[in-house]
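For reference, the sequence and a predicted model appear below.
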Amino acid sequence: MADTLVIVESPAKAKTIGKYLGSKYIVKASMGHVRDLPKSQMGVDVTRSYDPKYITIRGKGDVLKSLKDAAKKVKKVYLAADPDREGEAIAWHLAQYLNLDLDQPIRVVFNEITKDAIKEAFKHPRHINMDLVNAQQARRILDRLVGYNISPLLWKKVRKGLSAGRVQSVTVKMIIDRENEIRNFVPEEYWTITSKLLSDGKAFEARFHGVGDEKVELHSEEEVNKILEQIKGQSYVVKKVQKRERKRNPAQPFITSSLQQEAARKLNFRTAKTMMIAQQLYEGIDLGKEGTVGLITYMRTDSTRISVTAQTEAKEYILEQFGPEYVLAEARDPAKNERAQDAHEAIRPTSVMRTPDSIKEFLSRDQLRLYRLIWERFLASQMASAILDTMSVDIDINGVLFRASGSKVKFPGFMKVYIEGNDDSGNEDESFLPPIEEGQILVEQSIEPNQHFTQPPPRYSEARLIKTLEEGGIGRPSTYAPTLETIQKRGYVALEEKRFVPTELGEIVISLMEEFFPEILDIEFTSQMESELDEIEEGVIEWVKVLDHFYPEFAKRLKVAEEKMEEIEIKDEIADENCELCGRHMVYKMGRFGKFLACSGFPDCRNTKPIVKEIGVACPSCKIGSIIERKSKKSRIFYGCNRYPECEYVSWDKPIARPCPKCGQLLVEKKRKKQGVSIACTACDYQEEADS
């Protein structure tokens, strides 16, 4: 008969752990937090050391009764929530509710849900860490003080349903600041000169670098023509050849933020989706005969540390699968990040021997893709560096310097398994130069000057935004997903072509915040606040002092804002069409996924429809309609006939207005990650490069 109760957060985790612990243990799930601050009021007494008023969360009655009944029937209760601030707080709230003795070691933590890790963890229970609990309490109370004071002000002065938060407000401001950079950007002209040269009949490209030994930038066609005149009819003489070996190290194993970024880049996953699937992989997947197993270590971490056991297992696998030359001679030092808590390992597979292909039949498509990403990244991080042969060639043409460079993989090392993505488009393929010697005369095949203009900074993608938040010390990796969701739900920003764009509402709210609550939007202030929360966790500072440092000044600003903030009316932009249901004007509205049309008669008339974007191409199917740009439920752009549903023509590829020169049929734009954009015929083998 069971004499020990173990409480975790989720049923999936309970199921996996229950299998390892056996019949003497009852494992139950709390379904997340059981107590929180009330939704109907502030719930924080600022006059009594920010004393929080916790209540049981609505709807948790049956769960709590079940836990209380179970606790009465056993000798011991262990709290095994996740190993972070949030998990520690859940454990503390459960201990309070169940009247458990906090002087006893009732807390069990583990970084992975495997048989050995679970059994070892239960051999070493510890006391609840009140520093961790207080760090979570301080964050929760801090966010409540900001949100529950500023939000009603925004409802009154701007629009109902708005909210303001510490991290979300800074995030929206960053998106607005980037948009302003783009709006104010003044393009500058610059030119390049590319020469296609031959060495022993093999072609390669060299670019204009400067005059003599001095690097020169070209800003006008006049400057370009002077260079072209100077080198016209002159010999290309190889002045210097530099060859060297270069090592390339693999990316470190994943932490939460880098996993979110890479999943966005390589898998096209939204941040919330990445975390949801990672949670499933962590809590356990049924692998048939092997049973339910946690496939990855805990997914909320900012440490790149790897256990010796995992390193040893990876070394054995690499030796067996790739050979001794691919084995890492000695372990690399983890990346040093002064903000990292280092409480957990990096995100890695619980066993590298559990390859993606060996378990793919048990995983959904998305689970397999994310697991493969984590598995490959970890394995690559434990492999030998790649070795590249690089070559740089300086070429003199009558005092003008052209330069060519290339590299070739000499030894692939970790690149056999995985190469990290990046946010910037462009081909990373290695290019190698033909054999070239100093003093050699090269043959010019062609020379091409090109005009360019500098580009504004890009709008933030999810990956780029998360990276910037992390670099600025804003929030914590676990907060990024809910933050990005919230700012879209509130209508402060929208996603357009997978990039964040601020809305008029977002700009109005942030302008008010800048005027009345500048410290909330100050990146350094927010980063410092995160550091202080970390210091609470480390036991360096008391949580009440951190709140005292913030609240009195904030309360003064709040009083000024209540008196001086003016009401703002946001008028809808009227569209050039009427509602087909009631005849009133349609207006432009901004939703989570960009602009749409809605009837101005809302709520009497709730008609809405997408904004139609014509691309100037006749429908190739019905020959009557025209092709419009549309969006799928997952916000992916596709193309279809404007006569739908009468005509059901659809295409993921963008149709082109001119016919194929070879067969006269439809041309479409093809987008490929590595090859870029090309034009292809839908009926024959004709292809061409798209204009850049």
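Nice, I can see it.

make it CA atoms for all contacts and neighbour counts henceforth
OK.

Residue 591 against residue 495, yeah?
No. Counting by CA atoms under 8 Å, residue 591 sits too far from residue 495 to count as a contact (9.3 Å).

just the helices in the stretch 501-650 of the chain please.
Along the stretch 501-650 of the chain, the segments classed as helices by DSSP state H, counting those that start in this stretch run 504-516, 518-521, 523-537, 543-564.

Presented hereafter is structure B, for comparison with structure A:
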Amino acid sequence: STATKGAKKPKKDERGALVNRMGVDPWHDWNAHYEVLPGKEKVVSELKQLAEKADHIYLATDLDREGEAIAWHLREVIGGDEQRYSRVVFNEITKNAIRQAFEKPGELNIDRVNAQQARRFMDRVVGYMVSPLLWKKIARGLSAGRVQSVAVRLVVEREREIKAFVPEEYWEVDASTTTPGGDALPLQVTHKDDKPFRPVSRDETMAAVSLLEKASYSVLEREDKPTSSKPGAPFITSTLQQAASTRLGFGVKKTMMMAQRLYEAGHITYMRTDSTNLSQDALNMVRGYISDNFGKKYLPESANQYASKENSQEAHEAIRPSDVSVLAETLKDMEADAQKLYQLIWRQFVACQMTPAQY
């Protein structure tokens, strides 16, 4: 943009100080400088000693981009022949999932590592370069970020639209009537002489009310339309957070902390996912459960499919119970709030593979 082209580059000494603070150099091919955290040297030393005794090293960090980057950093800091390393990932901490992962080990996905680094670099560049400007121009303590700055822009744009909106006056007319049997029958006036009726002034409305008060009413036709409601998709991270907030009153931090504990205990699949995909094993498991516990009436002929958003990581699964036969009240090893979250996940998972509700 013009603003970007016209911006002044920092002076050389200022640039060097900025690069040192950020740990990444945008002016030299985005070179990053990594250091072992103070106090963690002993951990690194112990890992290296263990690695020297091992014939092969399996990197089994989490299956998302952050986990891939952690695996890469481990390989970098331990060192040695890259052929000694294999990458294993599993979506749930269960015996079967872990066994399958080690039966088919893979390699580090460097594209994922680069994606994580690019995101981290942008966080640093935006935060470290823009936040000081906010301190100088507005107030100290403010911060700018790769994500929050865009969100603020969207909020500001919407607020400007709201302020620019010119309201239009309109009225609605409702009639409180009763059936011959004395049952309440509320009616809304929507048409006059077969044309849509939407009065725009009090005078027009009161004129209509005056006529309606003198009229007698009769029901000429009644039609019952059954409706159905399809079940929602299994949870991804964002929808789990929303549901936990609405139904359980949990904040995002609490939701993810409870989900982490459930995952580490082997009760649910990985809780950081943007995919609604379900494995065939999971579908077979839940369809069998529905058939046995609710009956064939609630089981669709084929599994319900849900579209994930564009660019979602389809290798991941939605958030679901590791074993659908395990109910929340049996999780004696988990605290009450974790049990509540598990029940929320369990119900969403089972419901997503049932027939639509009929009204």
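Received the coordinates, thanks. Source: prediction; values computed, not measured.

Drop the TM-score for these two in here.
The TM-score (TM-score structural alignment, normalised by the length of structure 2) is 0.88; 341 aligned residues with a CA RMSD of 2.2 Å.

got the helices of the stretch 501-650 of structure 1 as a markdown table, with mean neighbour count and distance to residue 271 of structure 1 columns?
Output for these, formatted as a markdown table (neighbours: other CA atoms under 10 Å; distance: least, CA to CA, whole Å):
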| stretch | mean neighbour count | distance to residue 271 of structure 1 |
| --- | --- | --- |
| helix 504-516 | 18 | 21 |
| helix 518-521 | 19 | 23 |
| helix 523-537 | 19 | 21 |
| helix 543-564 | 14 | 30 |
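
of all those, which lies closest to residue 54 of structure 1?
helix 543-564 (16.8 Å; CA to CA).

The closest one corresponds to what range in structure 2?
Aligned using TM-score structural alignment, helix 543-564 of structure 1 spans no residues in structure 2.

Please state the offset of that helix from the chain centre?
In terms of CA atoms, centre = their mean, to the nearest Å, the centre of helix 543-564 of structure 1 is found 33 Å from the chain centre.

Structure 2: matching residues for whichever helix in structure 1 runs longest?
Identified as the longest helix of structure 1 according to DSSP state H is helix 130-157. Across structure 2, the stretch matching helix 130-157 of structure 1 (TM-score structural alignment) is residues 110-137.

Would you mind listing the buried residues in the matching stretch?
By neighbour count, with 16 or more other CA atoms under 10 Å as the criterion, the buried positions of stretch 110-137 of structure 2 are 112-113, 116-117, 121-128, 131-132.

Reformat the residues you listed as JSON lines; add distance to residue 248 of structure 2.
Below are these laid out as JSON lines (distance: CA to CA, whole Å):
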{"residue": "112", "distance to residue 248 of structure 2": "34"}
{"residue": "113", "distance to residue 248 of structure 2": "35"}
{"residue": "116", "distance to residue 248 of structure 2": "32"}
{"residue": "117", "distance to residue 248 of structure 2": "35"}
{"residue": "121", "distance to residue 248 of structure 2": "36"}
{"residue": "122", "distance to residue 248 of structure 2": "35"}
{"residue": "123", "distance to residue 248 of structure 2": "32"}
{"residue": "124", "distance to residue 248 of structure 2": "35"}
{"residue": "125", "distance to residue 248 of structure 2": "37"}
{"residue": "126", "distance to residue 248 of structure 2": "35"}
{"residue": "127", "distance to residue 248 of structure 2": "33"}
{"residue": "128", "distance to residue 248 of structure 2": "37"}
{"residue": "131", "distance to residue 248 of structure 2": "35"}
{"residue": "132", "distance to residue 248 of structure 2": "39"}
